[in-house]
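Enquirer: Have a look; sequence and predicted model below, questions after that.
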Amino acid sequence: MTIYGGSGFLGRYITRRLAQQGWRVRVACRRPEEALFVRTYGVVGQVEPVFCNIRDDDSVRGVMTGADAVVNCVGVLAEKGRNTFKAVQEEGPERIARLAAELGVARMVHVSAIGADAESESEYARSKAAGEAGVLRHMPQAVVLRPSILFGSEDEFFNRFASMAQISPVIPVVGANTKFQPVHADDVANAAALAVTGHAAPGVYELGGPDVHSFRELIVQMLRIIRRRRLVLALPFGVGRLMATAGGVVQMLSLGLVRAPITADQVANLRHDNVVGTGAKGFSDLGIEPIAMEAVLPDYLWRFRPSGQYLAIKESARNLRPH
């Protein structure tokens, strides 16, 4: 089988699960030399990173030939160069689905996102909706997974804000009251594996964890885990747009060396809750009980604590009474 984006954050979890189930996996990615770690997910020769550019028909077809199933989990949070929302999240998924249909691939799983909406003011959300439509146009029996914000040891959410808390006394938050339903990457990978093996009915599944929290509550919980007291500063959306504009200018002048902290498109996305919709199919329809983030976050956020892995020892030592 072929997994497009199989070495990315979510992709590696999907790759690992399918390798454990005995699949021979091609991990299609832009930089296979940086994805050699996926080989360790299976026996020798079972998992192999291969070059692929999802903007090119021949490249996509070349890594798909002979596959029984395909998974697409390629996505971008911000545009960079030729990797625009349209190219990666609209045209890319449709290209994969079209070629899968031509080659007679039996099953396809496409990872989208909660909030995909053709009428959204966010280009990210519109491209996600267009990508879904393109997939279902060519592979009507495909399974589309829409996760909420993902967490896991390699995530770009909790790790990013925890890193910020190490050096800043203030954590600015745009959309502090926006609701999220964080979901563990491996639970989404489990859903993808069920779909690949035919244990999930075709259709769209919205995947969220067991709890719903506001953006502010997520940051407060993260700070509690890393044992740091910081001011969580709620910023109006207008201020967020100004930050996005200024950050974009700095990023452009630095030729991309300085990354904008937030984009205008992300500000637009933060205006809407990111939770499972009423009546949507989800984990319960797949027989999966999602894990709570409280059970996972301490396993990888400990490194952001003042004393890292030794904090628990120090706290315990304070309770010792001198004899």
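Expert: Noted; the coordinates are in hand. Computed from a predicted structure; not experimentally measured. Numbering: from 1, shown residues only.
Enquirer: C-alpha from now on. contacts and neighbour counts both.
Expert: OK.
Enquirer: quick one: the strands in the stretch 151-300 of the chain?
Expert: 170-174, 179-180, 183-184, 203-207, 213-214, 231-235 (DSSP state E, counting those that start in this stretch).
Enquirer: tell me the most buried of those?
Expert: Stretch with highest mean neighbour count among the strands of the stretch 151-300 of the chain: strand 183-184 (a mean of 24; mean count of other C-alpha atoms under 10 Å).
Enquirer: That one packs against which elements?
Expert: Under the contact criterion of 3 or more C-alpha pairs under 8 Å, 6 or more residues apart in numbering; DSSP states H and E, strand 183-184 touches strand 150-151.
Enquirer: Please enumerate residues in contact with the strand it packs on?
Expert: Contacts with strand 150-151, where a contact means C-alpha atoms under 8 Å, 6 or more residues apart in numbering, come from 157-158, 182-185, 293, 297.
Enquirer: repeat for stretch 167-180
Expert: Outside stretch 167-180, the residues that touch it by C-alpha under 8 Å, 6+ apart are 148-149, 161, 164-165, 212-216, 229-237, 240, 267, 270-275.
Enquirer: Run the angle between the helix or strand where V135 lies and strand 203-207 for me.
Expert: V135 belongs to helix 123-138 when assigned by DSSP states H and E. Counting by axes from the mean of the first three to the mean of the last three C-alpha atoms, to 10 degrees, helix 123-138 lies at 150 degrees to strand 203-207.
Enquirer: How about helix 123-138, which residues are buried there?
Expert: Across helix 123-138, burial judged by 16 or more other C-alpha atoms under 10 Å covers 123-136, 138.
Enquirer: which other helices and strands contact whichever helix or strand comes after that helix?
Expert: Scanning forward in sequence from helix 123-138 by DSSP H and E, the next helix or strand is strand 143-147. Other elements packing on strand 143-147 under the criterion 3+ C-alpha pairs under 8 Å, 6+ apart are strand 107-111, helix 185-196, strand 203-207.
Enquirer: Second structure follows, compare the two:
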Amino acid sequence: MGLTVAVTGPTGEIGTSVVRALERDGRVERVLGMARRPFDPASRGWTKTEYRRGDILDRPAVDALVAAADVVVHLAYVIVGSREESERINLSGTRNVFEATASAARPGRLVYTSSVAAYGYHKDNPSPITEDVPPRGSPEHYYSAQKAACERLLAETTAGLETYVLRPCVVVGPEATVLLRNMPWEQAARRVPEPLRRLLGAVPGLHPVLPDPGTRFQLVHQDDVAAAATAAVTAAGPPGAYNLAGDGEITVTDFARAIGAYAVPVPGELVGLTAELVDALPAMPAQAEWIHAVRHPMTVDTTKARRDLHWTPAHTTREALHTMARR
């Protein structure tokens, strides 16, 4: 008998790739995908996957999902939203998944997709960061703080389970476009009438501009995260935390060129002052907090995932970027 795997968030930016990878793996017999909105597995070419309607905030629905699984993969998570909404879903919902999995009789393994943001954006972080560095989070950055809080929840609630914590850097790909969709001009474009958007798009030389403080960062392709998740599901290596990133690094200038924008060099001190202003002003949109992510370099070491999970990313950081830009 093969594995039955329960997946929360199966149709999200990472979830779609993870389910595809599980579908291809001969050691997986059945995938139970729980989402709030209906989806048709057959329309996606999925033959092992069954749709379960449910919300991670609904504990009975989570209990029913995990009770039927050998392995639970928790992917459901709000990346961009209000601090209050994301905290409710990310912390309360995640607690439901962790506690339900730990108390159910059948599951023996839990795979949780955290983030390198859990380490926090701190000036004294080593570079590159290894898994030995404790996930401190950054209180001024809601996503970072919540990822670190979820890892503390994991440690508190899942004794007796084999737990795998995947910490990818920014995930990109043809379906993983949240980074691109939340650029300021993309947000503004949604409020501009379509005829005017077409007219502006036809103006020669009119391109968005991004400030580049020179901070280098990594990306990882959605399919490479899925490969690591499958390795964890099938216990290809020991339980524990694993950093995930594509080879190489890029700058904001590299990112801007790939998406058809311009980049302007700015002093790092200006980014710091802007971040402090964001913290001080009331009623700032939650997306503004992401400026903290470029205040200090954050690159991670992936030696442990390569050695213990036998994971090798198929895409470099630069290649992953271009798969998103060409979507």
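Expert: Nice, I can see it. All values reported here derive from a predicted model rather than from experimental measurement.
Enquirer: Can you tell me which of the helices and strands packed on strand 143-147 of the first structure is most buried?
Expert: Comparing these by mean count of other C-alpha under 10 Å gives strand 107-111 as most buried, with a mean of 26.
Enquirer: before we move on, the earlier item: I288 of the first structure: which of the strands of the stretch 151-300 of the first structure is closest?
Expert: Shortest distance between I288 of the first structure and those, using C-alpha to C-alpha, is found for strand 203-207: 10.2 Å.
Enquirer: residue range for the closest one in the second structure?
Expert: With TM-score structural alignment applied, strand 203-207 of the first structure matches the range 240-244 in the second structure.
Enquirer: Mean deviation, the matching stretch versus the first structure?
Expert: By mean C-alpha distance after the TM-score superposition for the first structure, the fitted stretch 240-244 of the second structure averages 0.7 Å away from its aligned residues in the first structure.
Enquirer: Count the residues that sit near L200 of the second structure.
Expert: For L200 of the second structure, the count of nearby residues is 12 (other C-alpha atoms under 10 Å).
Enquirer: Identify the residues contacting it.
Expert: The contact partners of L200 of the second structure, by C-alpha under 8 Å, 6+ apart, come to L206.
Enquirer: For F255 of the second structure, see how far away it is.
Expert: From L200 of the second structure across to F255 of the second structure, the span is 22 Å (C-alpha to C-alpha, to the nearest Å).
Enquirer: Tell me the counterpart of E156 of the second structure in the first structure.
Expert: Superposed on the first structure with TM-score structural alignment, E156 of the second structure falls opposite R137.
Enquirer: Which parts of the stretch 151-300 of the first structure are helices?
Expert: Remark: helices assigned in the stretch 151-300 of the first structure by DSSP state H, counting those that start in this stretch are 158-167, 185-196, 215-225, 237-253, 264-269, 283-286, 297-301.
Enquirer: same check, this time on the stretch 1-150 of the first structure
Expert: Going by DSSP H, counting those that start in this stretch, the stretch 1-150 of the first structure shows helices at 9-20, 57-64, 85, 92-103, 123-138.
Enquirer: Make a markdown table out of those and add distance to A246 of the first structure.
Expert: Converted to a markdown table, the helices of the stretch 1-150 of the first structure look like this (distance: least, C-alpha to C-alpha, whole Å):
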| stretch | distance to A246 of the first structure |
| --- | --- |
| helix 9-20 | 28 |
| helix 57-64 | 37 |
| helix 85 | 21 |
| helix 92-103 | 30 |
| helix 123-138 | 19 |
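Enquirer: Looking at the ones you listed, spot the one closest to I313 of the first structure.
Expert: Closest approach to I313 of the first structure among the helices of the stretch 1-150 of the first structure is made by helix 9-20 (31.3 Å; C-alpha to C-alpha).
Enquirer: Please identify the buried residues of that closest one?
Expert: Within helix 9-20 of the first structure, the residues scored as buried using 16+ other C-alpha under 10 Å are 9-19.
Enquirer: Against the second structure, what's the mean shift for it, could you check?
Expert: Mean for helix 9-20 of the first structure is 0.8 Å (mean C-alpha distance after the TM-score superposition for the first structure).
Enquirer: ok so, going back, so who does the match of E156 of the second structure touch?
Expert: Per C-alpha under 8 Å, 6+ apart, neighbours of R137 of the first structure: none.
Enquirer: if I look at it, how far off is E91 of the first structure?
Expert: Distance from R137 of the first structure to E91 of the first structure, counting by C-alpha to C-alpha: 12 Å.
Enquirer: quick one on the thing from earlier: going by distance to G66 of the first structure, which of the buried residues of helix 123-138 of the first structure wins?
Expert: Set against G66 of the first structure, the nearest of those by C-alpha to C-alpha is H138 (18.3 Å).
Enquirer: Next one: that closest one relative to G104 of the first structure, how far apart?
Expert: Distance from H138 of the first structure to G104 of the first structure, counting by C-alpha to C-alpha: 11 Å.
Enquirer: shared neighbours of those two, which are they?
Expert: Residues touching both H138 of the first structure and G104 (C-alpha under 8 Å, 6+ apart): none.
Enquirer: okay, the helices of the stretch 151-300 of the first structure in JSON lines with distance to V111 of the first structure next?
Expert: JSON lines is the format used below for these (distance: least, C-alpha to C-alpha, whole Å):
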{"stretch": "helix 158-167", "distance to V111 of the first structure": "21"}
{"stretch": "helix 185-196", "distance to V111 of the first structure": "8"}
{"stretch": "helix 215-225", "distance to V111 of the first structure": "23"}
{"stretch": "helix 237-253", "distance to V111 of the first structure": "27"}
{"stretch": "helix 264-269", "distance to V111 of the first structure": "18"}
{"stretch": "helix 283-286", "distance to V111 of the first structure": "14"}
{"stretch": "helix 297-301", "distance to V111 of the first structure": "23"}
